[in-house]
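In: Provided below are the primary sequence and the corresponding predicted coordinates.
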Amino acid sequence: MEWRPRHPTRWNRYCTTTLKQFLPKLEQSGGRDISGFPLHLPFSEIRPIVEAVHSTGVHNAHASNVEFALAVYVHPYPNNVLSVWVYLASLVRS
């Protein structure tokens, strides 16, 4: 909150709770270095989504034992509006 002196900081308790449940599972993943993040984009065509994923550079991991994970969720809204969530991760066993 101190980092945002000109703006109020609002905490989302639901998301915080979800992350608190998720983070211990990363620790229990057993000796892996995990890097990843979500992308949230509107859908109009596939090309901008592929470009957004490519621009992350996650595919540039050079470890011989690197593995990747990808999850996609599309949520429909009225008037053919689609919200696309992509979670991309690289995993390296240490």
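Out: The structure has been received and is ready for your questions.
In: C-alpha only now, for contacts and for neighbours.
Out: Noted.
In: Can you name the residues in contact with stretch 20-39?
Out: 53, 85-94 (Cα atoms under 8 Å, 6 or more residues apart in numbering).
In: in that stretch, what counts as buried?
Out: Across stretch 20-39, burial judged by 16 or more other Cα atoms under 10 Å covers Ile34.
In: Let's have the contacts of stretch 20-39 in TSV, adding neighbour count and secondary structure.
Out: Shown next, in TSV, are the contacts of stretch 20-39 (neighbours: other Cα atoms under 10 Å; DSSP: H, G, I helix; E, B strand; the rest coil):
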residue	neighbour count	secondary structure
Val53	17	helix
Trp85	18	strand
Val86	18	strand
Tyr87	15	strand
Leu88	19	strand
Ala89	17	strand
Ser90	19	strand
Leu91	19	strand
Val92	16	strand
Arg93	13	strand
Ser94	8	coil
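In: tell me which of those residues is nearest to Val66?
Out: For the contacts of stretch 20-39, the closest approach to Val66 (Cα to Cα) belongs to Val92, at 4.7 Å.
In: Below is structure B, check it against A:
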Amino acid sequence: MSCTTDNNSKPKSMSRAKGWTAEVENLFRFQQAGYRDELEYIQVKQGASIDKWPETGFVKKLQRRDNTFYYYSRKRECQDHDVHKVKVYVH
């Protein structure tokens, strides 16, 4: 059986974020916790659910690789001076 998406696939390309968006905010949170993006988090944590703030859709809590947790605010945490550090992957 063939599948068009491979959960173990590496990203095709990577670029740096140019400006803040909700997507960049969530990528910032995943990368701060040690993951490339939401896909890698789900793969590593075996399909663990991702808590998000209902008002904003921002990630609320992530489990790091060392099993400690990061808790995030419902407000923006990725400041303008950090935006260029966020890696945006294309799968």
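Out: Alright, I've got the coordinates. Nothing here was measured: the structure is a model prediction, and the numbers come from that model.
In: Just give the TM-score of the two.
Out: In this superposition the chains share a TM-score of 0.26, using TM-score structural alignment, normalised by the length of structure 2; 38 aligned residues with a Cα RMSD of 3.4 Å.
In: mind putting the contacts of stretch 20-39 of structure 1 in a markdown table, distance to Leu26 of structure 1 included?
Out: Listed next are the contacts of stretch 20-39 of structure 1 as a markdown table, based on distance: Cα to Cα, whole Å:
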| residue | distance to Leu26 of structure 1 |
| --- | --- |
| Val53 | 22 |
| Trp85 | 20 |
| Val86 | 18 |
| Tyr87 | 14 |
| Leu88 | 14 |
| Ala89 | 12 |
| Ser90 | 13 |
| Leu91 | 11 |
| Val92 | 13 |
| Arg93 | 13 |
| Ser94 | 14 |
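In: Pick out whichever of those residues sits closest to Pro42 of structure 1.
Out: Nearest to Pro42 of structure 1 out of these is Trp85 (Cα to Cα; 8.7 Å).
In: in structure 1, which spans are helices?
Out: 13-27, 46-55 (DSSP state H).
In: I'd like the ones you listed laid out as TSV, including distance to Pro38 of structure 1.
Out: Formatted as TSV, the helices of structure 1 follow (distance: least, Cα to Cα, whole Å):
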stretch	distance to Pro38 of structure 1
helix 13-27	13
helix 46-55	10
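In: How many residues are close by Leu62 of structure 2?
Out: For Leu62 of structure 2, the count of nearby residues is 24 (other Cα atoms under 10 Å).
In: what sits against Val84 of structure 1?
Out: Here Val84 of structure 1 is in contact with 40-43, 72-75 (Cα under 8 Å, 6+ apart).
In: Now list the buried members of the residues you listed.
Out: Buried residues within those, counting neighbours by 16+ other Cα under 10 Å: Phe43.
In: Just the ones of the contacts of Val84 of structure 1 in strands?
Out: Counted as lying in strands by DSSP state E, out of these, are 40-43, 72-75.
In: May I see the buried residues of the longest helix anywhere in structure 2?
Out: Identified as the longest helix of structure 2 according to DSSP H is helix 22-32. Going by neighbour count (16+ other Cα under 10 Å), the buried part of helix 22-32 of structure 2 is 24-31.
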